[in-house]
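Visitor: this is a predicted model, with the sequence first.
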Amino acid sequence: MDSALTAAGERRIGWAARAMPVLTAIGERFAAERPLDGLRIAACLHVTAETAVLMGALRAGGAEIALAASNPLSTQDDVAQALGEYGLRVHALAGVDRQTYYRHINQALDIAPDLVLDDGCDLVNTLHTERTELLGTVSGGCEETTTGIIRLRQMAAERALRFPVVAVNDTRTKRMFDNRYGTGQSTLDGIMRATNTLLAGKVVVVAGFGFCGRGVAERARGLGARVVVTEIDPVKALDASLQGYDVRTMAAAARIGDVFVTVTGNRDVVRGEHLAEMKDGAILANAGHFDVEIDVRALEDLAGEVRPGVRPNTDEYVLADGRRLLLLAEGRLVNLTAAEGHPAAVMDMSFSAQALAVAWLARERLRLEPGVYDVPEEVDVEVARLKLAAAGIEVDHLTSQQEDYLHSWRLGS
């Protein structure tokens, strides 16, 4: 055990906790109420300082926790070691290979969990494919990401999902604060740390105009970039166009882009035919969870030479004609690999919703059928209310006359 590493992790966790007053307050409430007493939780999340604050709140509520990493490139080893000293079973190490990644997930599942927390559905998928003997003990779960919710809804549609899962990602506060503002800022933070590039005047191509893509586009435009949006959804494409963005196909955008950011949750968004058209020095970054949005194998096939580590988290692929394409973070999440992910103030809201959803699930799980469930509206509203209070912001309240007006069809104009 490296005492210096543990101390560094404790300092990092303490710094994050300063910007997470809502989750800290929930942890104090959990310590008094103990809503998770006797429950075992297996979690597959990014092992960061912000996640550590969430783990602390759940542990204060009485849970026994085993934690694996949902992305080995985002793992903060000092945090992982500090969490181990706090009494959690932590199975995570930065930079491990795919085989070790799944071994860590299986080690977390060895706790025989009552509840599971996932970020991308890899843990739930492993439960349903490799560790089916544990399905009888699992009575509920929570999912943090868009990608994971897509996979879970497909499992539910095929009647393959064996327990209820709460779609924490789909709350109004999560989509607004985490996906839009968190992903927008942290993605550009990762790109700039990795490349030290000036975004002003550059053409930034954003693939996907959901909440995450919207945030990236807004932040890039705010830094002076000319933003091109690619979409498959006509309504989102129209929205982007009406907001003043240049909407094109990826085939058209590939020829003019300086920086490409994928935020779709799907695979092969940037393919070989697009890579072949890109200009010298084009930067490729993914903020859509898995390392499949940019076709890295196609990039390897096109390259005559690969120069790894030309800068931290930046690999240079030299094409046959001498053009150089820069792949950031191996095509994995650039904001968590080349930077530190969302600011702690953002994760305060996301993880507060997660913590309250876990407590709700602990109460309701035995009455729920297998499927994907929205977070109760009262949980979402409580998180927003607590965040406003922590920021010293007051809002108006309906008068009794206004309440009557909203709940009566008899009152006219």
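Guide: Received it, and whenever you're ready, just let me know what you need.

Visitor: going forward, measure contacts and count neighbours with C-alpha atoms only.
Guide: Will do.

Visitor: pretty sure residue 77 contacts residue 96?
Guide: No. Using Cα atoms under 8 Å, residue 77 is not in contact with residue 96, being 11.5 Å away.

Visitor: which one of those two has more residues nearby?
Guide: Neighbour count, other Cα atoms under 10 Å: between residue 77 and residue 96, residue 77 has more, with 19 against 15.

Visitor: who's in contact with the more buried one?
Guide: By Cα atoms under 8 Å, 6 or more residues apart in numbering, the contact set of residue 77 is 5, 9, 92, 93, 94.

Visitor: pull the longest helix from this structure.
Guide: In the chain, with assignment by DSSP state H, the single longest helix is helix 344-364.

Visitor: so which strand or helix has the nearest residue to residue 358 once chain neighbours are set aside?
Guide: The shortest distance from residue 358 to any residue other than its chain neighbours is 7.1 Å, reached at residue 142 (Cα to Cα, 6 or more residues apart in numbering). Assessed by DSSP states H and E, residue 142 sits inside strand 140-143.

Visitor: what is that strand packed up against?
Guide: strand 115-118, strand 164-167, helix 344-364 (3 or more Cα pairs under 8 Å, 6 or more residues apart in numbering; DSSP states H and E).

Visitor: what do you get if the cut-off is 6 Å, keeping everything else the same?
Guide: Contacts defined by 3 or more Cα pairs under 6 Å, 6 or more residues apart in numbering; DSSP states H and E place strand 140-143 against strand 115-118, strand 164-167.

Visitor: which one of the ones you listed lies nearest to residue 299?
Guide: strand 115-118 (30.1 Å; Cα to Cα).

Visitor: residues in contact with the closest one?
Guide: 41, 42, 43, 44, 138, 140, 141, 142, 143 (Cα atoms under 6 Å, 6 or more residues apart in numbering).

Visitor: please compare the first structure with the one that follows:
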Amino acid sequence: MGMVHDLALADQGQRKIDFASRRMPVLRTLTEQFAETKPFTGHRIAACLHVTTETANMVRALVAGGAEVALCGSNPLSTKDDVAASIQRDLGAEVFAVYGADRDTFYEHVQAVLKTRPTIVVDDGADLTTTIHNDHAELLTDVIGGTEVTSTGVLRIKNMADDGALRYPVFPTNDAATKHLFDNRYGTGQNTIDGILRATNMLLAGSTFVVVGYGWCGRGVAMRARGMGANVIVVEVDPVRALEAVLDGLTVMPMSRAAEHGDIFVTVTGNRDVITIEHMRKMKDGAVVANSGHFDIEIGVEDLRKEAEEVTELRPNCVEYRLPAGNRVLLLAEGRLVGQSAAEAHPAEVMDMTFATQALALEYLVANAESLPAGVHGIPKDIENRVAKAKLDAYGIEIEQLSDQQKRYLTDWRVGT
């Protein structure tokens, strides 16, 4: 049996899961197909994902495809207890996830999932992958491969591959256009703003909003903040991304300067220590600090707690820290993923593409496992096109088609202007 907060919450969770399913037509169609073809029969899938309604529908697809699924949460504050209860009761998977789990409990859940001796690993942040390689080498003989869904996790598996440490093939779902162009930009953009508003109820219009990191997630956050009337400052280390932000009409400066100007700060870098206690000492009184990167190490949370002379919980997911200089810093969601922790995570419509891409990558992995070497493998282009086309079909949108002459022109170097 799994470990969830309260199975009595399952009815509530089931209603939410079914509502999300209505807005996930691509994954719903795949679930029906998997129920007929059973591509995952005989496989044990260990998944470490945000336990949300969208993830529940991914689990439903995998179970329909014949898999045995064990699921743990990839972030203690993103688990929805009612959803976890329904997955455990209704969807035929074992769930080890409780909202607010401490660090020890979190890793107990990771270990519990790995006790199922998985043949496939579905990761969000690479915690399962790194734990297997570091602590459970005996499991490597059973694992045929896996997927990784988030930017930080992809960075970790690529580092493993570069070091020659990665022992099985992994498909980086995050690198697929049907993931990062939509999930990262529109999903993260929307739920980050949603989390900040739920935690603070602040007016964004007229505020100075600092986005630390201008990757796809940062672009999405900046786009949504600007759309609500905020003046956006971008902090970036990559010159090309910084130049892009400038040409997008945004202000770019180092964090040491931005710290003095911002009213709201959001980190989306996938790195550590991008807002430090030195930065927070410079901030305006009442500055809001939040993180939308995968791990809570982007902000110097421990140093903030140590230095604060007074700590006050103002609202759920909004804690005020008064520093010795007198300025107060409002930290949201303990520095964890603010859109997952203080809001409802990504909308079902965008996760429809992410999880459909991931499910098809898993089907491809099973079909081609014997020929795939260890390492990081890109999502096949035909999978991305299949998902995008299915999504367009669901919207009732028809696109143009190339004529035979146009196809010949695009593949023939002899024809000029």
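Guide: Right, received. Where do you want to start? Since the structure is predicted, the reported quantities are computational estimates derived from the model, not experimental observations.

Visitor: one step back: out of the contacts of residue 77 of structure 1, which is most surrounded?
Guide: When neighbours are counted by other Cα under 10 Å, residue 92 leads the contacts of residue 77 of structure 1 with 29 neighbours.

Visitor: just the buried members of the contacts of strand 115-118 of structure 1?
Guide: Buried members of the contacts of strand 115-118 of structure 1, counted by 16 or more other Cα atoms under 10 Å: 41, 42, 43, 44, 138, 140, 141, 142, 143.

Visitor: can you give me the helices in the stretch 101-250 of structure 1?
Guide: Assigned by DSSP state H, counting those that start in this stretch, the helices in the stretch 101-250 of structure 1 fall at 122-129, 146-157, 172-173, 183-195, 211-222, 234-242, 250-253.

Visitor: residue 69 of structure 2 corresponds to which position in structure 1?
Guide: Residue 69 of structure 2 maps onto residue 65 in structure 1 when the alignment is built from TM-score structural alignment.

Visitor: report how many residues lie close to its match.
Guide: Residue 65 of structure 1: 23 surrounding residues under other Cα under 10 Å.

Visitor: against residue 1 of structure 1, how distant is it?
Guide: 20 Å (Cα to Cα, to the nearest Å).

Visitor: what ranges does the stretch 251-400 of structure 1 have for its helices?
Guide: According to DSSP H, counting those that start in this stretch, the helices that the stretch 251-400 of structure 1 contains are 272-275, 296-302, 334-337, 344-364, 377-390, 400-406.

Visitor: out of these, which is the most enclosed?
Guide: The highest average neighbour count among the helices of the stretch 251-400 of structure 1, using mean count of other Cα atoms under 10 Å, belongs to helix 334-337 at a mean of 28.

Visitor: start and end residues in structure 2 for that helix, please.
Guide: Per TM-score structural alignment, the counterpart of helix 334-337 of structure 1 in structure 2 is residues 338-341.

Visitor: by how much does that stretch deviate from structure 1 on average?
Guide: Stretch 338-341 of structure 2 differs from its equivalent in structure 1 by a mean of 0.2 Å after superposition (mean Cα distance after the TM-score superposition for structure 1).

Visitor: aligned counterpart of residue 95 of structure 2 in structure 1, please.
Guide: By TM-score structural alignment, residue 95 of structure 2 lines up with residue 90.

Visitor: same question, residue 34 of structure 2
Guide: By TM-score structural alignment, residue 34 of structure 2 lines up with residue 30.

Visitor: surely its match touches residue 59?
Guide: No. Counting by Cα atoms under 6 Å, residue 59 is not a contact partner of residue 30 of structure 1; they are 8.6 Å apart.

Visitor: which neighbours do these two share?
Guide: Joint contacts of residue 30 of structure 1 and residue 59 (Cα under 6 Å, 6+ apart) do not exist.

Visitor: quick one, what contacts residue 286 of structure 2?
Guide: 328, 329.

Visitor: before we move on, back to that, JSON lines please, covering the contacts of strand 115-118 of structure 1 and showing distance to residue 260 of structure 1.
Guide: Shown next, in JSON lines, are the contacts of strand 115-118 of structure 1 (distance: Cα to Cα, whole Å):
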{"residue": "41", "distance to residue 260 of structure 1": "38"}
{"residue": "42", "distance to residue 260 of structure 1": "35"}
{"residue": "43", "distance to residue 260 of structure 1": "32"}
{"residue": "44", "distance to residue 260 of structure 1": "28"}
{"residue": "138", "distance to residue 260 of structure 1": "40"}
{"residue": "140", "distance to residue 260 of structure 1": "38"}
{"residue": "141", "distance to residue 260 of structure 1": "34"}
{"residue": "142", "distance to residue 260 of structure 1": "31"}
{"residue": "143", "distance to residue 260 of structure 1": "27"}
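
Visitor: name the nearest of those residues relative to residue 301 of structure 1.
Guide: Closest to residue 301 of structure 1, out of all of the contacts of strand 115-118 of structure 1 and judged by Cα to Cα, is residue 44, at 32.6 Å.

Visitor: which bit of structure 2 covers the host helix or strand of that closest one?
Guide: If you go by DSSP H and E, residue 44 of structure 1 is part of strand 40-45. Taking TM-score structural alignment as the measure, structure 2 aligns residues 44-49 with strand 40-45 of structure 1.
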